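*Asks:* Okay, structure incoming, though there's no sequence with it:
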């Protein structure tokens, strides 16, 4: 196969989709603006206008295609681009973690304060419940004591009333003089 003549066949240009930002590109429903077509590649300087392309090996080193030796030297002298690493670097440079870190620190502090207040509230609640139980026990003891005192007073009043009745029957004159001198309280 000889490379003395190379033929150029223009390819049919196919429309390709382009990325759109809202409000930046026209709507996709506006005909010619919805897609952009790619123009055919530029012909080298060695191409004639007669329609038949000629191949000049000396011009090939300056053309786009280059020679095989150039590809070998280019691939050995440079490293290939890792798309994953490139995108990772781009995202890492675009992402600022400081506001998130500050928010997390503030959230942790607020959570710690809330937990401390919750524990303090639970301790105060337990203290209030123990005091309430002690107050209820004291109240129950006081009621028991009050009932005992009331029983004792009723028994004493009954005894005093019984003694006064016997004294009034046995010693009516002395009882009369004593009751006028030492009047009994009206409500007891």
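*Replies:* Yep, that arrived. On a predicted model such as this, the values are computed, not experimentally measured, just so you know.

*Asks:* Going by C-alpha atoms from here, please, whenever you check contacts or count neighbours.
*Replies:* OK.

*Asks:* what about the residue nearest in space to the middle of the chain, distance to residue 187?
*Replies:* What sits nearest the mean C-alpha location of the chain, by CA atoms, centre = their mean, is residue 107, with 7.9 Å. Noted for residue 107: a distance of 71 Å to residue 187, by CA to CA, to the nearest Å.

*Asks:* Residue 181 now?
*Replies:* Plainly put, residue 181 is 18 Å away from residue 187 if you go by CA to CA.

*Asks:* Figure out how far stretch 81-99 is from the centre of its chain.
*Replies:* 25 Å (CA atoms, centre = their mean, to the nearest Å).

*Asks:* Ok, stretch 160-171 next?
*Replies:* Here stretch 160-171 shows a centroid-to-chain-centroid distance of 87 Å under the convention CA atoms, centre = their mean.

*Asks:* want to compare, so here's the second one:
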């Protein structure tokens, strides 16, 4: 014969009974709301409000195990706890925060798009300015070349006039003095 060993806890476990005075370790004992506290309108209209108002004594009684287990028979504890959590959490500030974040993100994206458009405009204008600058530089070089040619031509004509008419040139030079280096 084989002997089987079974686990035997060293600590006593409270087993729920039908007797109202038996203490319980189940979480149902912590719920202080009998089903009669719910109004029909709050449970059938789809609203999550319970209309329940608890005070410290109702919780104190439930923690110590002073409850009537027969009144808790039709209550879904998970739904009741979910309803309480839902009622205690107000999503409006979170929704407002998300709306402000979305609005700020939209404004930021709009400003980013505007910045990209302004950068593209600045690039186009810079190309135009560079083209105008290069045209102006080309015109300045041509003007300088033309002035140098004109200067050489005037100097040649002056030398020729001085040679051909020395007396008249000397009188005109003394009467109309000008700087040759100008």
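*Replies:* Alright, I've got the coordinates. Given the structure is predicted, the values throughout are model-derived calculations rather than measurements.

*Asks:* care to give me the TM-score?
*Replies:* The TM-score (TM-score structural alignment, normalised by the length of the second structure) is 0.57; 124 aligned residues with a CA RMSD of 3.3 Å.

*Asks:* circling back: of residue 181 and residue 187 of the first structure, who's got more company?
*Replies:* residue 181 (9 against 4; other CA atoms under 10 Å).

*Asks:* The more buried one matches what in the second structure?
*Replies:* Taking TM-score structural alignment, residue 181 of the first structure has residue 175 as its aligned residue in the second structure.

*Asks:* if I look at that match, how far off is residue 154 of the second structure?
*Replies:* Residue 175 of the second structure is 19 Å from residue 154 of the second structure, by CA to CA.

*Asks:* for stretch 83-90 of the second structure, which positions count as buried?
*Replies:* Of the residues in stretch 83-90 of the second structure, residue 83 count as buried by neighbour count, 16 or more other CA atoms under 10 Å.

*Asks:* on that earlier part again, show me what the residue nearest to the centre of the first structure aligns to in the second structure.
*Replies:* In the second structure, residue 107 of the first structure lands on residue 101 (TM-score structural alignment).

*Asks:* Sticking with that match, tell me its helix or strand.
*Replies:* Assigned by DSSP states H and E, residue 101 of the second structure belongs to helix 92-164.

*Asks:* how far out from the middle of the chain is that helix?
*Replies:* For helix 92-164 of the second structure, the distance to the chain centre is 35 Å (CA atoms, centre = their mean).

*Asks:* What is the mean deviation of the helix or strand that comes right after it from its aligned residues in the first structure?
*Replies:* Using DSSP H and E, the helix or strand that follows helix 92-164 of the second structure in sequence is helix 166-175. In this overlay with the first structure, the average offset of helix 166-175 of the second structure from its partner residues is 1.5 Å by mean CA distance after the TM-score superposition for the first structure.

*Asks:* List of residues touching helix 166-175 of the second structure?
*Replies:* 161, 162 (CA atoms under 8 Å, 6 or more residues apart in numbering).

*Asks:* How many neighbouring residues does residue 164 of the first structure have?
*Replies:* Residues near residue 164 of the first structure, counting by other CA under 10 Å, number 14.

*Asks:* And it, what's its match in the second structure?
*Replies:* With TM-score structural alignment as the criterion, residue 164 of the first structure lines up with residue 158 in the second structure.

*Asks:* how far away is residue 58 of the second structure from residue 103 of the second structure?
*Replies:* From residue 58 of the second structure to residue 103 of the second structure the distance is 46 Å (CA to CA).

*Asks:* ugh, wrong one, I meant residue 41 of the second structure
*Replies:* Applying CA to CA, the value for residue 41 of the second structure to residue 103 of the second structure is 38 Å.

*Asks:* The second structure: matching residues for stretch 123-134 of the first structure?
*Replies:* Using TM-score structural alignment, stretch 123-134 of the first structure corresponds to residues 117-128 of the second structure.

*Asks:* Run through who's touching the matching stretch.
*Replies:* For stretch 117-128 of the second structure, there are no surrounding residues in contact (CA under 8 Å, 6+ apart).

*Asks:* Comparing it with the first structure, how large is the average distance?
*Replies:* Here stretch 117-128 of the second structure, set against the first structure after superposition, deviates by a mean of 1.9 Å using mean CA distance after the TM-score superposition for the first structure.

*Asks:* Kindly report the same for stretch 134-154 of the second structure.
*Replies:* With mean CA distance after the TM-score superposition for the first structure, stretch 134-154 of the second structure averages 0.4 Å from its match.

*Asks:* How about stretch 100-107 of the second structure?
*Replies:* Here the mean offset of stretch 100-107 of the second structure against the first structure after fitting is 1.1 Å, by mean CA distance after the TM-score superposition for the first structure.
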